[in-house]
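In: predicted structure and sequence below. I'll ask about it afterward.
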Amino acid sequence: MHNSFSKKDFYNELQERFPEVDFLLDEPMKKHTTFRIGGPADIYVEPSVSQVVPLIAFLKDSEVPFMVIGNGSNLLVSDDGIEGVVISMGKSSSEVIIDEAKCEIFAEAGAMLSSVANRAAEVGLTGLEFASGIPGSIGGAVYMNAGAYGGEMKDVLTSVKLLNADGQVEEIPVDKLDLSYRHSVLMEKPGIVLGAKLQLAAGDVSEIKATIEDIRQKRIEKQPLNFPSAGSTFKRPEGFFAGKLIDDAGLRGYTVGNAQVSEKHCGFVINKSDATASDVLKLMKDVDEKVYEKFGVHLTPEVRIIGRNVN
């Protein structure tokens, strides 16, 4: 995959072998991240859940590097792009099945959290309201135990349908996922989320919708939703709030290139217009250094930094 000739050859081979799958060559990743930042993926694809299993088996046999992403809402992709194949569990893998009698939902990895939360609300299922404004997919939310407004995935998750390192599809109960603050075992152990089962409870439709609307209003008031970002840039340090530390260090509005610490919420780094990954990385490094200098606290990225030459 190191030169354009082999990349093009492999792209042609993929198209021949998987004619029903749409592969894209040198696809800009800024089209596929909420940050709107990132160089090209050598090859990009959005397969269905049934297509992804044989595709990954073939990539492993071919010894071609690959990476699986969700909605790209928590990613910073390097300006040099991503080597190999990027597999997005997106629109083609977003089926949602609701069992109202059991208050259960099964959602494929590409289903958007906000959409699943809204569908749950429509049928009077409560417990997922916290997720109604999170701009991620089910797969990404499980991977990082996403949460907001007092709730997180581990509160509702019962099991995960996983493609394991041996290429087998298995169902993993939630207690084997080691879910904690913005963490799951999947960060250390290879496995690809294909879907998740959620256990909710029966509730009142109007109350559930009122809670979702309340959360929506809070997000509008407090978050810089009018600029591309990857959500909270840093994890919450124990005993502190990252946004407050950044603000107290005098960094509200701090800018590098076209990346900026949001003036509305210092926990967010925003892309003001055509920011590069280098801008964001330099800004994050500066912010961490200045916060550490002032308060003796280091900030750990919550955003996943991926791609060529990021270290």
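Out: Cool, the structure landed. Numbering: from 1, shown residues only.
In: going forward, measure contacts and count neighbours with C-alpha atoms only.
Out: OK.
In: the stretch 101-250 of the chain: helices as residue ranges?
Out: If you assign secondary structure with DSSP state H, counting those that start in this stretch, the helices in the stretch 101-250 of the chain sit at 113-122, 138-143, 205-222, 242-248.
In: tell me which of the ones you listed sits most buried.
Out: With neighbours defined by mean count of other CA atoms under 10 Å, none of these is more surrounded on average than helix 138-143, at a mean of 28.
In: can you redo the helices of the stretch 101-250 of the chain as TSV with distance to Ser48?
Out: Formatted as TSV, the entries for the helices of the stretch 101-250 of the chain read as follows, by distance: least, CA to CA, whole Å:
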stretch	distance to Ser48
helix 113-122	18
helix 138-143	13
helix 205-222	30
helix 242-248	37
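In: of those helices, which is nearest Tyr44?
Out: Smallest distance to Tyr44 across these (CA to CA): 17.5 Å, for helix 138-143.
In: contacting residues for Gly72?
Out: Applying CA atoms under 8 Å, 6 or more residues apart in numbering to Gly72 gives the contacts 32-34, 136.
In: can I get those residues in TSV with distance to Ser273, neighbour count and secondary structure?
Out: Formatted as TSV, the entries for the contacts of Gly72 read as follows, by distance: CA to CA, whole Å; neighbours: other CA atoms under 10 Å; DSSP: H, G, I helix; E, B strand; the rest coil:
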residue	distance to Ser273	neighbour count	secondary structure
His32	16	21	coil
Thr33	14	22	coil
Thr34	13	22	coil
Gly136	22	25	coil
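In: and of the helices of the stretch 101-250 of the chain, who's closest to His183?
Out: helix 138-143 (7.1 Å).
In: what sits up against the closest one?
Out: Contacts for helix 138-143 (CA under 8 Å, 6+ apart): 69-71, 89, 107-113, 146-147, 153, 183-184, 186-187, 193-196.
In: at 6 Å what do you get?
Out: Residues outside helix 138-143 that contact it (CA atoms under 6 Å, 6 or more residues apart in numbering): 70, 109, 111, 113, 184, 193.
In: repeat that for stretch 164-177.
Out: With contact meaning CA under 6 Å, 6+ apart, stretch 164-177 is reached by 158-163, 184-185, 190-191.
In: got the end-to-end distance for it?
Out: 13 Å (CA to CA, to the nearest Å).
In: please apply the same query to stretch 61-68.
Out: When the termini of stretch 61-68 are compared using CA to CA, they are 17 Å apart.
In: can you give the distance from it to the centre of its chain?
Out: On the basis of CA atoms, centre = their mean, to the nearest Å, stretch 61-68 sits 20 Å off its chain's mean C-alpha point.
In: show residues contacting that stretch.
Out: Under the criterion CA under 6 Å, 6+ apart, external residues in contact with stretch 61-68 comprise 84-88.
In: am I right that Lys161 is in contact with Gly195?
Out: Yes: taking contact to mean CA atoms under 6 Å, the distance of 5.0 Å between Lys161 and Gly195 places them in contact.
In: of the two, give the one with the bigger neighbour count.
Out: Under the criterion of other CA atoms under 10 Å, the comparison of Lys161 against Gly195 puts Gly195 first, with 26 against 22.
In: so who does the residue nearest to the more buried one when sequence neighbours are not counted touch?
Out: If the residues on either side of it in the chain are set aside, Gly195 comes closest to Glu108, at 4.0 Å by CA to CA, 6 or more residues apart in numbering. Residues in contact with Glu108, defined by CA under 6 Å, 6+ apart, are 93-95, 194-195.
In: okay, pairing it with this:
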Amino acid sequence: MTNMMIYNELTAICGENNVFIDEPMSHHTLTKIGGKADVFVTPQTYEQVADVVRLNANYHLPFMLLGNGSNMIVKDGGVRGLVMYMSHLSSVRVEGTQLTAQGGAGIIHAAQIALEHSLTGLEFACGIPGSVGGAMVMNAGAYGGEVKDVIDHVKAVTPTGDLVILNKEDLALDYRTSIIGKKHYIVLEAVFKLEKGDAAEIKEKMADLTYRRESKQPLEYPSVGSVFKRPPGYFAGKLIQDSGLQGKGVGGAEVSTKHAGFIVNKNNATAADYIATIDMVRETVKQTFGVELELEAKIVGEDLTETAD
């Protein structure tokens, strides 16, 4: 089936303004890196999400869900098949102490709305640059808090287009993992159970966490965020720093001199540069300390050489 045939069927579902051919993924990733997506769709309703998923299931296309593009490295050859981007599904609402955020909302935005309603529990998320859906996939966390501390339930779509409600105990939330990612569910909305708090105290805590993040992380450059998971008994950044890798890299990518756990796009890096720098870091740390660093970020797509002909 051709990309144009898929385009026509998707426009019937989502409208012409929400379907794109050969969309540059570099426009949608925080690394500012990535080739083109064959077909790129931005549904506006839950029904459209389910319809797109069912269409994809019928044709068995390669499929990728894009949240905020914060934990993803897209290769230079781009992404085959269909990419679904949840940017239009980004509302957040509050009822009492319950906060409901759509899957495409930024988790930072959800934390800010919680503050505006004097709700405590999401302060830890005030600097996490991902979507709510992505936060559910990864059980995102920072500064001693994580999603599993405050989640109540999730409304999601299965890979066959069925709607499911998953309670906290169904989600199998653990360190940087959940049933959402393992079963390739698509989060439509997440409901957080928060508590009433003092707005001034919540604001002060968020300001402190923001300062700690900004003072330690290289936010002045595009990056994927924290590249590696924390190895048992170690800190990835400390291992990389002690391996003497800060300031080193391949092409336009570099291990940050500000925080060794970050690899930054310092000078128009390609995905090949970024991935080669990751490989260099992993190899050096393994040789120096005998520790195998495991990726927290995801690498997707194809190399340029794979699509050259």
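Out: That came through fine. All values reported here derive from a predicted model rather than from experimental measurement.
In: circling back: show me which pair in the contacts of stretch 164-177 of structure 1 is furthest apart.
Out: The largest separation in the contacts of stretch 164-177 of structure 1, counting by CA to CA, is between Thr158 and Pro190 at 19.7 Å.
In: the more surrounded of the two?
Out: Between Thr158 of structure 1 and Pro190, counted using other CA under 10 Å, the more crowded position is Thr158 (18 against 12).
In: the more buried one -> structure 2?
Out: With TM-score structural alignment defining the correspondence, Thr158 of structure 1 maps onto Asp152 in structure 2.
In: from Lys197 of structure 1, how far out is Arg36 of structure 1?
Out: The gap separating Arg36 of structure 1 from Lys197 of structure 1 is 30 Å, by CA to CA.
In: and Thr160 of structure 2, how many neighbours?
Out: The tally of other residues near Thr160 of structure 2 (other CA under 10 Å) stands at 16.
In: do the same with Asn71 of structure 1
Out: Residue crowding around Asn71 of structure 1 was assessed by other CA under 10 Å; the count is 25.
In: where in structure 2 does stretch 128-140 of structure 1 fall?
Out: Mapped onto structure 2 using TM-score structural alignment, stretch 128-140 of structure 1 spans residues 122-134.
In: contacts only, for the counterpart of Arg182 of structure 1 in structure 2.
Out: With TM-score structural alignment as the matching criterion, the partner of Arg182 of structure 1 in structure 2 is Arg176. For Arg176 of structure 2, the residues meeting the contact criterion (CA under 6 Å, 6+ apart) are 138-139.
In: how much space separates the equivalent of Val256 of structure 1 over in structure 2 from Ser243 of structure 2?
Out: Aligned against structure 2 by TM-score structural alignment, Val256 of structure 1 finds its counterpart in Val250. Distance of Val250 of structure 2 to Ser243 of structure 2, given as CA to CA: 16 Å.
In: show me which pair in the contacts of helix 138-143 of structure 1 is furthest apart.
Out: That would be Ala111 and Ser184, which, of those, are the farthest apart (CA to CA) at 19.1 Å.
In: tell me which of the two has more neighbours.
Out: Ala111 (25 against 21).
In: now the more buried one. Nearest residue, chain neighbours left out?
Out: Counting by CA to CA, 6+ apart, Ala111 of structure 1 lies nearest to Ser94, which is 3.9 Å off, once chain neighbours are set aside.
In: Ile151 of structure 2 too?
Out: With sequence-adjacent residues excluded and distances taken as CA to CA, 6+ apart, Ile151 of structure 2 is closest to Phe192, at 4.4 Å.
In: one more: Gln98 of structure 2?
Out: Excluding its sequence neighbours, the residue lying closest to Gln98 of structure 2 (CA to CA, 6+ apart) is Lys193, at 5.0 Å.
In: burial count for whichever residue in structure 1 pairs up with Pro222 of structure 2?
Out: Counting by TM-score structural alignment, Pro222 of structure 2 lines up with Pro228 in structure 1. Look at Pro228 of structure 1: counted by other CA under 10 Å, it has 21 neighbours.
In: would you agree Pro228 of structure 1 is in contact with Asn271?
Out: Yes: under the criterion of CA under 6 Å, Pro228 of structure 1 is in contact with Asn271, at a separation of 5.3 Å.
In: which residues are in contact with both of the two?
Out: Taking CA under 6 Å, 6+ apart as the contact criterion, Pro228 of structure 1 and Asn271 have no common neighbours.
In: do a quick rundown of the strands in the stretch 51-200 of structure 1.
Out: With DSSP state E, counting those that start in this stretch applied, the stretch 51-200 of structure 1 shows strands at 66-69, 75-77, 82-88, 96-99, 104-108, 125-126, 147-148, 151-152, 157-164, 169-173, 191-199, listed in chain order.
In: so what corresponds to Lys8 of structure 1 in structure 2?
Out: Here Lys8 of structure 1 is matched to Met4 in structure 2, going by TM-score structural alignment.
In: cool, and Asp99 of structure 1?
Out: Counting by TM-score structural alignment, which is the criterion used here, Asp99 of structure 1 corresponds to Glu95 in structure 2.
In: how much space between its match and Ser226 of structure 2?
Out: Using CA to CA, one obtains 33 Å as the distance from Glu95 of structure 2 to Ser226 of structure 2.
In: Val157 of structure 2 now?
Out: In this structure, Val157 of structure 2 and Ser226 of structure 2 are 28 Å apart, going by CA to CA.
In: what's the answer for Ile186 of structure 2, then?
Out: 23 Å.
In: more neighbours, the two?
Out: With neighbours defined as other CA under 10 Å, Ile186 of structure 2 and Ser226 compare such that Ile186 has more, 28 against 20.
In: quick one: that one and Ile179 touch, right?
Out: No: in this structure, Ile186 of structure 2 is not within contact of Ile179 by CA under 6 Å, at 10.9 Å.
In: and Val280 of structure 1, helix, strand or coil?
Out: helix (DSSP: H, G, I helix; E, B strand; the rest coil).
In: around the residue opposite it in structure 2 once aligned, count how many other residues there are.
Out: Residue mapping for Val280 of structure 1 onto structure 2 gives Tyr274, with TM-score structural alignment as the criterion. Taking other CA under 10 Å as the neighbour definition, Tyr274 of structure 2 ends up with a count of 27.
In: give the contact list for the nearest residue to Tyr274 of structure 2 once chain neighbours are set aside.
Out: Using CA to CA, 6+ apart and skipping residues adjacent in sequence, the residue nearest Tyr274 of structure 2 is Ala253, 5.3 Å away. Contact analysis of Ala253 of structure 2 by CA under 6 Å, 6+ apart lists 264-266, 269, 273-274.
In: right, I'll call it a day here.
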